[in-house]
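**Student:** could you look at this predicted model? Sequence included:
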Amino acid sequence: MDTTTRPKSAPKTVQAARALLVLVGLGHLVIPAVMGAREDALRDQIAAQHPDFGAAEIARSADAAVLSGAVFHGLLLLLCVLLVVRLATGRPWTRRLTTVSQLLSVVFGFFSWSSSPMFHAVIPVAAVAQLAVVVLVWTPRPSKDFFAKR
């Protein structure tokens, strides 16, 4: 076998990273749905954080939070889908994009943590999965070989 070519299929480490990205993507699908379903709880949180807001301003803030959450998480969902599909190609740019996007998502999780307790149980789990994806595409020898330039 020529050692300068990539294996035909992704190694188990990359397959595991892809599976974790599917789970992370599902989280990005569920979060806006939960925000929309629990908009009353979101309004209560906004009212507690901003006692000077009137009912209309609280409602607008909650609506804006749900809409911006849907757009933001929708984009991250699409990115996860792209990465799940493209990581299997072994192209180095897919590993770099995966790394940057997942590390930024961990950072964004800190923002979500500080803005609302609604997802405190989920944020650490998602962060561990995202960090595991990064480790899986960079650390194990099969992953390194798979993404090595020709």
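**Tutor:** Structure's in. What do you need? Numbering: from 1, shown residues only.

**Student:** rest of the way, CA atoms for contacts and neighbours
**Tutor:** OK.

**Student:** show me what counts as buried in the host helix or strand of Leu82.
**Tutor:** Element membership for Leu82 (DSSP states H and E) is helix 55-86. Under the neighbour-count criterion of 16 or more other C-alpha atoms under 10 Å, helix 55-86 has 58-59, 61-63, 65-66, 69-70, 73-74, 76-77, 79-81, 83-84, 86 buried.

**Student:** and if you look at stretch 36-44?
**Tutor:** Buried-residue list, stretch 36-44, by 16+ other C-alpha under 10 Å: Gly36, Glu39, Leu42, Arg43.

**Student:** between the residues you listed, which is closest to Gly25?
**Tutor:** For these, the closest approach to Gly25 (C-alpha to C-alpha) belongs to Gly36, at 17.8 Å.

**Student:** all the helices of the protein, residue numbers only.
**Tutor:** For the chain, the helices defined by DSSP state H cover 12-37, 39-49, 55-86, 92-115, 123-138, 141-147.

**Student:** contact partners of the fifth one?
**Tutor:** For helix 123-138, the surrounding residues in contact (C-alpha atoms under 8 Å, 6 or more residues apart in numbering) are 13-14, 16-18, 20-21, 24, 27, 95, 98-99, 102-103, 105-106, 109, 113, 143-144.

**Student:** second structure follows, compare the two:
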Amino acid sequence: MESSTLARATRIPGAVQSARVLLAAIAISHLVTAVVLGIDRSALRDQIASQHPELAATEVARSATVAVTAGAVFHGILLAVCLLTAWKLATARSWTRRLATVSQVLSVVFSVVSWSSSPMFHAVIPAVGAAQLLVVALLWTPSSAREFFAKRT
């Protein structure tokens, strides 16, 4: 059993293996983002209050709660998708490559919204975005990756 697992792992091209590792790292970034949002509510409340001075304290607190909840759900979904695709890419099924591609491209697009709405994560958004685009390039550009997924279809 162990030798078949080893044999299968060696047949996965390096580009696909690298994409899987990056997806795991991106998943961790989604987890950390959700945790930081939950822990640093006061910073989020301060940002909302400074951007909307007309809001009462209760409205600011409610807006922060909504933002934290929405962020947790959003990043939780992306965390699950990253982990699923990182795991399933080894199967060489084309749907896994398409799901990884679509989810990473959409995540980069959504990062623009995060960037414009709050400076809280400005330090990490470019690095994570670059990693997400690299995942897409690793899954589609190298001939070894294209052949890996073509064999399965």
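**Tutor:** Happy to help now that I have it. Keep in mind that what you see is a predicted model, and the values were worked out from it rather than measured.

**Student:** that older thread, what is the nearest of the buried residues of stretch 36-44 of structure 1 to Phe119 of structure 1?
**Tutor:** Nearest to Phe119 of structure 1 among the buried residues of stretch 36-44 of structure 1, with distances taken as C-alpha to C-alpha, is Leu42, at 11.2 Å.

**Student:** any idea how far the counterpart of the closest one in structure 2 is from Gly38 of structure 2?
**Tutor:** Using TM-score structural alignment as the criterion, the counterpart of Leu42 of structure 1 in structure 2 is Leu44. Separation of Leu44 of structure 2 from Gly38 of structure 2 (C-alpha to C-alpha, to the nearest Å): 9 Å.

**Student:** can you check Asp46 of structure 2 too?
**Tutor:** In terms of C-alpha to C-alpha, Asp46 of structure 2 sits 14 Å off from Gly38 of structure 2.

**Student:** check the alignment and tell me where Lys143 of structure 1 lands in structure 2.
**Tutor:** If you look again at residue 143 of structure 1, you'll see it is Ser, not Lys. Checking TM-score structural alignment: Ser143 of structure 1 goes with Ala145.

**Student:** which residue sits closest to its match, ignoring its sequence neighbours?
**Tutor:** In this structure, Ala145 of structure 2 finds its nearest non-sequential neighbour in Leu139, 5.7 Å apart by C-alpha to C-alpha, 6 or more residues apart in numbering.

**Student:** likewise for Phe148 of structure 2?
**Tutor:** Counting by C-alpha to C-alpha, 6+ apart, Ala92 is the residue found nearest to Phe148 of structure 2 once chain neighbours are left out, at 6.2 Å.

**Student:** the counterpart of the one you found in structure 1: how many residues sit nearby?
**Tutor:** Here Ala92 of structure 2 is matched to Gly90 in structure 1, going by TM-score structural alignment. Gly90 of structure 1 is flanked by 24 other residues according to other C-alpha atoms under 10 Å.

**Student:** looking at it, Gly90 of structure 1 is touching Phe147, isn't it?
**Tutor:** Yes: look at Gly90 of structure 1 against Phe147 with C-alpha atoms under 8 Å: they come within range, at 4.9 Å.

**Student:** how near is Asp46 of structure 2 to Val35 of structure 2?
**Tutor:** On the measure of C-alpha to C-alpha, Asp46 of structure 2 and Val35 of structure 2 end up 18 Å apart.
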